[in-house]
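Asks: sequence first, predicted coordinates after that:
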Amino acid sequence: MLSSFTLADNIIGFIVDGPYDDVAVERIQTQVKEKLEVFDKLNLYIEDTVNADISLKTVVKSVPFKLKTGNRFDRVAVVTDRKWLQVASNIEKLFFSAEIRIFSSQQRLEAIQWISH
């Protein structure tokens, strides 16, 4: 399951609590595109839960979209306890102008506060 929410007009958030598959990726990309039609820059919050089923293959599939839109983000908060996703997010920092911070699930509120300012 993929839940989305808005913290402010230019902030979009997603919580992955189930399969992170092509359908979930498409939903995220569609919602991001819609927001980018209205705002020049966005802040993004993305969190996975213990029930999330995320594969490296699906994460890699989303790279072209990230490269295309990456310069349109100010801040990206990644909330995960998965070490390999933390490493992947740290690698992405090298390719994007957005400020990307990684938070553990225990730091969820800190991530929300950071992404909101």
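Replies: Ah, there it is. Residues are numbered from 1 along each chain as shown.
Asks: please make it C-alpha for all contacts and neighbour counts, starting now.
Replies: OK.
Asks: buried set for the biggest helix by length in the chain?
Replies: In terms of residue count, the longest helix belonging to the chain (DSSP state H) is helix 22-36. Residues of helix 22-36 classed as buried by neighbour count (16 or more other CA atoms under 10 Å): 24, 25, 28, 29, 32, 35, 36.
Asks: run the chain-centre distance for that helix.
Replies: Mean-position distance between helix 22-36 and its chain equals 11 Å (CA atoms, centre = their mean, to the nearest Å).
Asks: what residue lies at the spatial centre of the protein?
Replies: Geometric centre of the chain, nearest residue: residue 46, 3.6 Å, by CA atoms, centre = their mean.
Asks: list of residues touching whichever helix or strand it is part of?
Replies: Per DSSP states H and E: residue 46 is located in strand 42-48. Strand 42-48 is touched from outside by 10-17, 35-36, 72-80, 105, 111-112, 115-116, with contacts defined as CA atoms under 8 Å, 6 or more residues apart in numbering.
Asks: below is an additional structure, to be compared with the one above:
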Amino acid sequence: MITIQTMDNLVIVAVIGEFTLADYKEFEEQVLYKAHFDGQVNVLFDWRDMLDYTVDVAWEEIKFMREHGREFNRVAVVTDDQWQAWSAWVSNLFIEADVLVFSDYDEAKDWVSTDE
């Protein structure tokens, strides 16, 4: 399950439990909508409560990032899990945005909210 908040050019996505393909599709819609009206999007992924994700999510993420990687400006990922941090690093290969992993939510939000 995910929750999505949007403000200005920032999309905040919190994943709780399992991250499913339907959740990822909802994220995609929000990003494309925001990018259409606001230009490049900053994204804050809060993965602290994510337990797992389905294989089709990983594949969809790669496809989406390859096709829409220019839509992103900054991506912050909040997690303490090394595999999730590695996943964020892999995503960075497909987009031109700055991607950083944080263990502190407030630091991540401050960084991703700054347009430099």
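Replies: Ah, there it is. Because the structure is a prediction, the values reported are computed rather than measured.
Asks: and the longest helix of the first structure, which stretch of the second structure?
Replies: Taking TM-score structural alignment as the measure, the second structure aligns residues 21-35 with helix 22-36 of the first structure.
Asks: follow-up on the earlier one: how much does the longest helix of the first structure stray from the second structure?
Replies: Once the two models are superposed, helix 22-36 of the first structure sits on average 1.0 Å from its counterpart in the second structure (mean CA distance after the TM-score superposition for the first structure).
Asks: find the helix or strand that residue 3 of the first structure is a member of.
Replies: According to DSSP H and E, residue 3 of the first structure maps onto strand 2-8.
Asks: can you tell me what sits against that strand?
Replies: Here strand 2-8 of the first structure makes contact (CA under 8 Å, 6+ apart) with 12, 13, 14, 15, 16, 17, 18, 20, 24, 116.
Asks: closest one of these to residue 84 of the first structure?
Replies: The shortest separation between residue 84 of the first structure and any of the contacts of strand 2-8 of the first structure is 15.0 Å, and it belongs to residue 20 (by CA to CA).
Asks: what lies in contact with the host helix or strand of residue 76 of the first structure?
Replies: Residue 76 of the first structure is part of strand 73-79 when elements are defined by DSSP H and E. Residues external to strand 73-79 of the first structure that are found in contact with it (CA under 8 Å, 6+ apart): 41-48, 89, 97-105, 107-108, 111-112, 114-115.
Asks: show the buried residues in the residues you listed.
Replies: For these, burial is judged from neighbour counts taken by 16+ other CA under 10 Å, and it is met by 41-48, 89, 98, 100-105, 108, 111-112, 115.
Asks: now do the buried residues in the one helix or strand residue 69 of the first structure maps to.
Replies: Under the assignment given by DSSP H and E, the secondary-structure element containing residue 69 of the first structure is helix 63-69. By neighbour count with 16+ other CA under 10 Å, helix 63-69 of the first structure contains the buried residues 66, 69.
Asks: what stretch of the second structure does that helix fall on?
Replies: Residues 62-68 of the second structure are where helix 63-69 of the first structure lands, counting by TM-score structural alignment.
Asks: mean deviation of that stretch from the first structure?
Replies: With both structures laid over each other, stretch 62-68 of the second structure and its partner residues in the first structure are 1.1 Å apart on average (mean CA distance after the TM-score superposition for the first structure).
Asks: report the distance from that stretch to the chain centre.
Replies: On the basis of CA atoms, centre = their mean, the separation between the geometric centre of stretch 62-68 of the second structure and that of its chain is 12 Å.
Asks: to what extent does the helix or strand following the strand holding residue 46 of the first structure diverge from the second structure after superposition?
Replies: As assigned by DSSP H and E, the chain's next helix or strand after strand 42-48 of the first structure is strand 53-54. After superposition onto the second structure, the average distance of strand 53-54 of the first structure to its aligned residues comes to 2.2 Å, using mean CA distance after the TM-score superposition for the first structure.
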